[in-house]
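[1] the amino acid sequence is not available; the structure is as follows:
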């Protein structure tokens, strides 16, 4: 399957590292011009330089701005007025006792993980609909379906993101624009390494710590390992293509079989 996204502009939020950077790289290798987003100009500039060096011949542009705020979202839209492929990847996570999560923390997770995506969709979906083509993807999580006891505030935000995706898919019905969620399973990123060491013995070497984490905290995984970011990116690139024109309003799983259900 040859996927060619030449002529399309993509925006990947929260793409200076981790899953977002892998998605940005995958879309660029498929021919898209990719806007890299992060909160600061310095972090975005560093990421653009690194991604360009990693994949010579690809095209990246800078789109700094904290999209968890109205002002930051406006700054990003000002930098990239037209987007054909929108990937809402920005998200925060962390373990916390359910009975001690403050109201402010609940609000913060909703603002960053849900409303940031809504802001971007409101900004770019109308143009996609007018042009009769576009792709919107919201990066969700297995935690949207299997709520983790150690971070129910995070699970709540990702469940909400599934509803946001389905609702905006209905708004775009019949226009040629697709809106989907991608349910990512436990994925190997720097932030996840820190999270793993919050839950297992900090003195364990990484390979042993990873195995212990999957065995003790994610035993449902059928691949019995953390997913690599490029594996998430592969699904995003496919959903961004013409090959996925009949896939919309869905929650597509790249979870290593973690969710023990035939459907999300």
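    Structure's in. What do you need? A quick note: this is a predicted structure, and the numbers were derived from the prediction, not measured.

[2] CA only for contacts and neighbour counts going forward, please
    OK.

[3] would you map the helices across the stretch 1-150 of the chain?
    With DSSP state H, counting those that start in this stretch as the criterion, the stretch 1-150 of the chain has helices at 18-29, 41-54, 70-79, 103-110, 116-131.

[4] which of those helices sits closest to residue 191?
    helix 18-29 (8.0 Å; Cα to Cα).

[5] count of neighbours near the spatially closest residue to residue 60 that is not a sequence neighbour?
    Of all residues not flanking residue 60 in the chain, residue 34 sits nearest, at 4.8 Å (Cα to Cα, 6 or more residues apart in numbering). Residues contacting residue 34 under the criterion other Cα atoms under 10 Å number 29.

[6] the closest residue in space to residue 199 that isn't next to it in sequence: which element?
    The shortest distance from residue 199 to any non-neighbouring residue, by Cα to Cα, 6+ apart, is to residue 213 (7.3 Å). Take DSSP states H and E as the rule and residue 213 turns out to sit in helix 206-217.

[7] would you mark the buried spots in that helix?
    Buried residues in helix 206-217, counted by 16 or more other Cα atoms under 10 Å: 209-214.

[8] presented hereafter is structure B, for comparison with structure A:
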């Protein structure tokens, strides 16, 4: 199945590896302008290279901002004030689920005003009751609670101090 997201902007939080990067690549392939996000500039730069290697004509930008912090969340909102599609991939491991919900609420408000948007929250099934709030606005809301995937962050969280290599 082929879809066209030409003219749409997609923001994928936590998109420097694993599921987030795969989603970002798929959105770029569908023609969306994609905003990649990760905690460090080095990881963002590496993810940008990976997307460009697969889709040289992709319209992509990268923003390093730690969305587990108030400052990082504010930085992202300032640099990307609106988006048509938000894949909020923070809830599973977010140090502050309230920041993940704040981010979703911020972007959902603009989507509702424009009467079109796609909001997907991975790992935070409630997301502040956004599903009910967005009913009838033209914005679709999906909360997905996936099982664990083997990714650097998962391995780091699951590994005890005594098991970590020195």
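    Good, I have the coordinates. Every value quoted in this text rests on a predicted model; they were computed, and no experiment measured them.

[9] switch the buried residues of helix 206-217 of structure 1 over to TSV; also include distance to residue 160 of structure 1.
    Listed next are the buried residues of helix 206-217 of structure 1 as TSV, based on distance: Cα to Cα, whole Å:
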residue	distance to residue 160 of structure 1
209	31
210	28
211	30
212	30
213	26
214	25
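
[10] closest to residue 164 of structure 1 out of the residues you listed?
    For the buried residues of helix 206-217 of structure 1, the nearest to residue 164 of structure 1 is residue 214 (29.4 Å; Cα to Cα).

[11] aligned partner of that closest one in structure 2?
    Alignment note: residue 214 of structure 1 maps to a gap in structure 2; criterion TM-score structural alignment.

[12] what about residue 214 of structure 1, distance to residue 158 of structure 1?
    21 Å (Cα to Cα, to the nearest Å).

[13] quick one on the thing from earlier: which of the helices of the stretch 1-150 of structure 1 is buried the deepest?
    Using mean count of other Cα atoms under 10 Å, the stretch among the helices of the stretch 1-150 of structure 1 with the largest mean neighbour count is helix 18-29, at a mean of 26.

[14] residue 119 of structure 2 -> structure 1?
    Using TM-score structural alignment, residue 119 of structure 2 pairs with residue 136 in structure 1.

[15] what sits against that match?
    Residues near residue 136 of structure 1 by Cα atoms under 8 Å, 6 or more residues apart in numbering: 85-88, 121, 125, 177-180.

[16] the helix holding residue 213 of structure 1 - contacts with which helices or strands?
    If you count contacts as 3 or more Cα pairs under 8 Å, 6 or more residues apart in numbering; DSSP states H and E, helix 206-217 of structure 1 packs onto helix 190-199.

[17] list the buried residues of the helix it packs on.
    For helix 190-199 of structure 1, by 16+ other Cα under 10 Å, it's 192, 196-197.

[18] among those residues, which one lies nearest to residue 230 of structure 1?
    Of the buried residues of helix 190-199 of structure 1, the one sitting nearest to residue 230 of structure 1 (Cα to Cα) turns out to be residue 192, at 15.1 Å.

[19] and residue 188 of structure 1, which of the helices of the stretch 1-150 of structure 1 is closest to it?
    Among the helices of the stretch 1-150 of structure 1, helix 18-29 sits nearest to residue 188 of structure 1 (Cα to Cα), with 8.2 Å.

[20] next, the mean deviation of the closest one compared to structure 2.
    Superposed on structure 2, helix 18-29 of structure 1 shows a mean distance of 0.7 Å to its aligned residues (mean Cα distance after the TM-score superposition for structure 1).

[21] longest helix in structure 1, by residue count?
    Secondary structure assigned by DSSP state H gives helix 152-171 as the longest helix of structure 1.

[22] could you count how many residues lie near the nearest residue to residue 93 of structure 1 once chain neighbours are set aside?
    Using Cα to Cα, 6+ apart and skipping residues adjacent in sequence, the residue nearest residue 93 of structure 1 is residue 154, 5.9 Å away. Neighbourhood size, residue 154 of structure 1 [other Cα under 10 Å]: 24.
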